[in-house]
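1. Have a look at this prediction, sequence included:
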Amino acid sequence: MVQPFVNLVSTIISVLFVFFLLTDSLVAETAQQCNGRWVHIRRLPPRFNMDLLHNCSEYPVWDDFCPYLANHGLGQKTHNRSESWYRTDASMIEIMFYRRFLEYSCLTQDPAAADAVFVPYFAGIDSLRYLYGPDVNSSAEHGIELADFLRSDSPEIWRRHHGHDHIFVMGRPAWDFCRPLSWSEGWGTSILELPELLNVTAMILESRAWAWQEQAVPHPTSFHPASIGRLQSWVGRVRRSRRTTLMLFAGGGGTSQSPNIRRSIRLECEERPDLCSIVECSGGVCEHDPILYMKPMLHAKFCLQPPGDTPTRRSTFDGMIAGCIPVFFEELSAKKQFTWHLPEDEYDRFSVFVPKDEVVWNGLNISDVLMRIPEEQVGRMRDRVIELMPKIMYRRHGSSPGLKRVKDAFDVAVDGALQRIKNRISGSGLVT
C-alpha cells in the first residue's frame, strides 16, 4: 500500500510543478506585484525528497510515519467529515512547505530572475538515518551530497549569491543538525555546520539564538482550513467559548522528584484543582489527536507552556488556535524564536511571562500571577491572540481565493525569508 501511495504523491508533485510554472493564467499577481518576491524552485533528484518517503514504515525509532504523509503532509483527517482538522505531525512541515511553494503566486522558471531559490530537500526525514540508523557514525556527512549537487548542477544558480538566496525548510529543532564537525561523537548531524551551507536561510521548527542562518517558524497545528468561511466559523467558536478554567497544562513530564518547572506546575495543579487543569499527554498520546486537548484549551483562559527537552512547544500554537493566552517561562520558548510571526515587542499584549526560577526555587504560585491580571486586560490579550491566529496557522493547500488573501504562517515565513535575503544581498561582507 505504501509504494502506490508514494508513487501517486510523486506524480501529483511533478504534475503540479509543471502546471503551476507553465500556466500563466494561474499567476494571481501581476509582474509588478511580484517585484522582489519571485521564487525559483530548485529541481532536485528524487533521492533528496520523494525517494525518502518510500520506506516511511521502516525508519528507525518511527514505527510508521506513512499516515502523516496523507494530504501532502497534513496527515489524515481527524474523522471522515472533517473539513479543517487533521492528524498533523509537525515534522512533516517540509512536505507541507513543498506543496505550498508549488502554488505560490510568484514562481519563476528562470533562476536568474528569482529573488529566492527554494530547495525542496526533506532534511529532517533524511536525518533519521544519521540520528538513529546505521549511518549514525557518519553524521558529519549529512548534507554533503546535497551541497555538492547544488554547486555542480547548474553552478551559476549557486554562484550568483553563494547560497545567500537559498531557502531550506527543516522539520526538526536546530539542535538535531548542529553537531560541530570536529566532534567524533555526540548528538545530531552536522548539516548546519557545513561551510558550504552556512549562507542559506533555514526555516526550522526551533532555532538557536545566535545562528544567523536559522529562523524558527510556527509548529504546524492540526487546524488547516480551506476557506475563509471555515476560518471565520472557528474564530466565532473561539470567541463564544466560556473560559471556566484559569490555567491549563497539556503535556507530559514533571513526574520525577528533581525540581523543574513541569514538576512545579503539576504540584500547583494538584493543590489547586479549582484553578488549574491538566491534560495528560505523556508518551505522546496527544500528538496526533487534537480532540484530546483542543476542547479543554477552548475552556481555559491561560495555557502554560513550560520548556521540555527543548525550549519550544507545538502546544503554544495549539493553545493560541484555541484562543488560550500562552504563559511562557523562558524567553527561548517563543520570544527569541518566532520573530517573523510573533513580534518581539508585542509579547505583553498576547502572553504572560513568569520566570521559571521564581516558580521552581522561590515558590511563586503561577495562579497568583494570573489572577492579578484584570479581566479587561485578559479580554484584550485574548483578542490579540485571535488577531494573530491567521499568522500562526497553515491553511490547507488549494484554499479558496478568499482565504488566500489572508496571510497565513507560510506566507509570513516566505515574506520574512525574502526580506532577509534582500537585506543580506544589498548589504556588504557576504560570506563567499
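-> Now that the structure is in, tell me what you want to look at. These numbers come from a predicted model, not from an experiment.
2. alpha carbons only for contacts and neighbour counts from here, please
-> Fine.
3. Counting neighbours, which bits of the longest helix along the chain end up buried?
-> Across the chain, the longest stretch assigned as helix under DSSP state H is helix 2-22. Buried residues in helix 2-22, counted by 16 or more other CA atoms under 10 Å: Val6, Val9, Ser10, Ile13, Phe17, Phe20, Leu21.
4. Over to stretch 408-417?
-> Buried, per 16+ other CA under 10 Å, within stretch 408-417: Asp408, Ala409, Phe410, Asp411, Val412, Ala413, Val414, Gly416, Ala417.
5. Which residue ranges of the chain form strands?
-> Applying DSSP state E to the chain gives strands spanning 39-41, 116-118, 166-173, 201-206, 214-216, 245-251, 276-280, 300-305, 325-328, 352-353.
6. From Leu205, how far off is the residue nearest the centre of the chain?
-> Among the residues of the chain, the one closest to the centroid is His219, at 3.1 Å (CA atoms, centre = their mean). According to CA to CA, to the nearest Å, His219 stands 6 Å off from Leu205.
7. re earlier: from what I see, the residue nearest to the centre of the chain and Ala90 are in contact.
-> Yes - using CA atoms under 8 Å, His219 is in contact with Ala90, at 5.9 Å.
8. that older thread, the longest helix of the chain packs against which elements?
-> helix 93-102 (3 or more CA pairs under 8 Å, 6 or more residues apart in numbering; DSSP states H and E).
9. List of residues touching the helix it packs on?
-> Residues from elsewhere that reach helix 93-102 (CA atoms under 8 Å, 6 or more residues apart in numbering): 13, 16-17, 20, 41, 69, 72-74, 120-124, 169-171, 220, 397, 410.
10. Second structure follows, compare the two:
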Amino acid sequence: MWSSFSTLITGNIIHVCFSTRKIDNLYCLSAGTHPSFEIPTSTNNNSSTITPGIDQGNATAEPVNFPYTPHPVTAASRLVIDDTDERVANAVKVVEEQLQVHRSWRSKSNKNYATCDGNGIYVYDLPSKFNKDLDFCSYLSNEGLGEPIAKLGKGWYKTHQYSLELIFHSRVLRHPCRVSDETVAKLFYVPFYGGLDILRWHFKNVSNDVKDSLSLELVKLLELDKMQNPIKLLIERQPWHVNDIGIPHPTNFHPHSDNDIVSWQLKIIRSNRKNLVSFAGAARANAEDNTRSALINQCTSLGDGKCHFMNCSSVKCGEAESVIELFVESEFCLQPPGDSCIPVLFDPFTAYYQYPWHLPHDHDKYSVFMDKKELTQMNVVERLANISLRERENMRRYIVYELLPGLVYGNYNAEPDKFHDAFAITMNNLLERVSLLEQPHKD
C-alpha cells in the first residue's frame, strides 16, 4: 500500500485538517505540541532539517491563523503490542472499546445534512502547493472523481483509490453549512492533499527529507497549542488511537441522486452470480505473511471453475470495468489486506476495526471472516460453498440495500434525498461530536 491519508479532522472547536500515513509511519499532521498519545516516527525522518512555516514566496494565501480549541479530545492510552497472543488480545480489547466510543458519536439525524444552526464549517485557503499543485493526472479530474466510464453508465468514473482528499474538498466547499466567517464556525477544514504528496515521491531513490518536506511544512503550523488532539479521519486508521476514525476508500460509483443508487441496487441484486468465488490481485513477494499467495494457490488449483482469479500482475486491474464485472458475477470476493459481492475477510483490522461510522458492529450480516492463520489448514472455497443459498441471499440484500448507499461518495453536486452517502454520514457525525462536546459535563 502506497499511503493512507486523512481527509477531515474535527473539533469544537476541533479543527478539520489533514494527516498522512505511510506504510511504515503514521503522519499525524497535528496532535498538538503536548499530545496525550505518542506518534510513531521513523528514525530516518529528521524533521530538524525542514525549514518551519510556509514559504510565502510561493504562497497564494496569507499565513493561516487557527482559533483557540477549548475542548481537546482525550486520546486512549498508547498500547505497545508484539506478536504474543496476550498482547494482541489486549490490543483488540482496546480497539473494540474505542469503536464503542466512536459509535456513540453517530448522528441521529435522518436528514442528509444536519442542521446548520451554530454549526458552521470554515474552509481555509492554503497556498496551492498544499493542494491544487498536487493534482497531476487524469485520475483526479472532475474534482477528484476521474474520467467518466461510459461503458458502465451514469455515475461511474475512473476514480483513484487515494483521491478522497480532492473529493472531500470539493464537497465541503459546497456544504450548506459552510461559512465565510471563522468566528462562527465549529468545524475547520485545512485542505492539504497529504496522500497525493506521498504518491508523487513514491520512488526508492528519493530521500525521506524530500518525501516529507511539504508535509512537515504544514506540521509546523498544526503543531500549535491551539491545535491539540484533533480527530483525524483516515481511509485506514491507526487502530489503537481513539482520535483516528476510518472512513471508506472512494469507489468508482458516484451517484448524483436517489434514482442513481436505486438503479444500481436493482442491477446488482438481479445479476447472475456465475462464480462462487473471485479474487482480483497479485502476489506480494516481499510481504511478511503469505496470505495472498495461499489464496492464489487455493483458487487456481481447484480447476472446477468455482474460483475465478484475475491476475493483476498481468492484467490491467486498474481498468475498473473488468474488476467490477468480475465482482458483480461472483457470490464471494476474497479481500486480503490491500484490496478493494460478499467480502471474505482474513484480518479484522482491514474492515471491522476501521469503519465504525459506516459498518455495523454485527459483521456476520455482510461478510465472512476466516483467520489468515488458519489458511494452511482449510480450503477457503469449500468453506464458502457450504454457506447456504439463503444465507448468501440475506447477506447480499443487506449489503445492497443497507450498506451500499453509505459506502459510496456522491458526485461533487450530488442531491440525494432518501440516502445518506459516506460524505454525509461523516459530516453529520462530526457535527454531532461538536454538539456532544458543547453539552455540560455531568459529575
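-> Done, it's in. Because the structure is a prediction, the values reported are computed rather than measured.
11. picking that back up, let me have the strands of structure 1 in a markdown table, extended by mean neighbour count and distance to Asp383 of structure 1.
-> Below are those laid out as a markdown table (neighbours: other CA atoms under 10 Å; distance: least, CA to CA, whole Å):
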| stretch | mean neighbour count | distance to Asp383 of structure 1 |
| --- | --- | --- |
| strand 39-41 | 24 | 34 |
| strand 116-118 | 25 | 35 |
| strand 166-173 | 24 | 30 |
| strand 201-206 | 25 | 26 |
| strand 214-216 | 25 | 24 |
| strand 245-251 | 24 | 17 |
| strand 276-280 | 19 | 22 |
| strand 300-305 | 27 | 12 |
| strand 325-328 | 26 | 10 |
| strand 352-353 | 17 | 14 |
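12. Compare these and give me the one nearest Phe338 of structure 1.
-> strand 214-216 (5.3 Å; CA to CA).
13. equivalent range in structure 2 for the closest one?
-> Strand 214-216 of structure 1 corresponds to residues 244-246 of structure 2 when matched by TM-score structural alignment.
14. In structure 2, what sits opposite Ile261 of structure 1 in the alignment?
-> Ile261 of structure 1 maps onto Thr291 in structure 2, by TM-score structural alignment.
15. likewise Leu418 of structure 1?
-> In structure 2, Leu418 of structure 1 lands on Leu431 (TM-score structural alignment).
16. Leaving out chain neighbours, which residue sits closest to that match?
-> In space, and not counting its chain neighbours, Leu431 of structure 2 is closest to Asn119: 6.8 Å by CA to CA, 6 or more residues apart in numbering.
17. any idea which of the buried residues of helix 2-22 of structure 1 is the one closest to Gly284 of structure 1?
-> Of all the buried residues of helix 2-22 of structure 1, Gly284 of structure 1 sits closest to Val6, with 26.0 Å by CA to CA.
18. Hmm, that closest one is touching Leu53, no?
-> Yes - counting by CA under 8 Å, Val6 of structure 1 touches Leu53, with 6.6 Å between them.
19. what residue of structure 2 matches up with Arg349 of structure 1?
-> The pairwise alignment with structure 2 assigns Arg349 of structure 1 to Lys365, based on TM-score structural alignment.
20. The buried residues of helix 2-22 of structure 1: which two are farthest apart?
-> Distance extremes for those: the farthest pair is Val6 and Leu21 at 22.4 Å, using CA to CA.
21. What is the burial count for the counterpart of Val406 of structure 1 in structure 2?
-> Residue correspondence to structure 2 (TM-score structural alignment): Val406 of structure 1 is matched to Phe419. Counted with other CA atoms under 10 Å, residues neighbouring Phe419 of structure 2 total 20.
22. how far away is Phe419 of structure 2 from Asn112 of structure 2?
-> The span separating Phe419 of structure 2 from Asn112 of structure 2 equals 7 Å under the rule CA to CA.
23. Now list whatever residues contact both of those two.
-> Common neighbours of Phe419 of structure 2 and Asn112, counting by CA under 8 Å, 6+ apart, are absent.
24. still on that earlier bit, can you flag which of the buried residues of stretch 408-417 of structure 1 belong to helices?
-> Short answer: the buried residues of stretch 408-417 of structure 1 in helices (DSSP H) are Ala409, Phe410, Asp411, Val412, Ala413, Val414, Gly416, Ala417.
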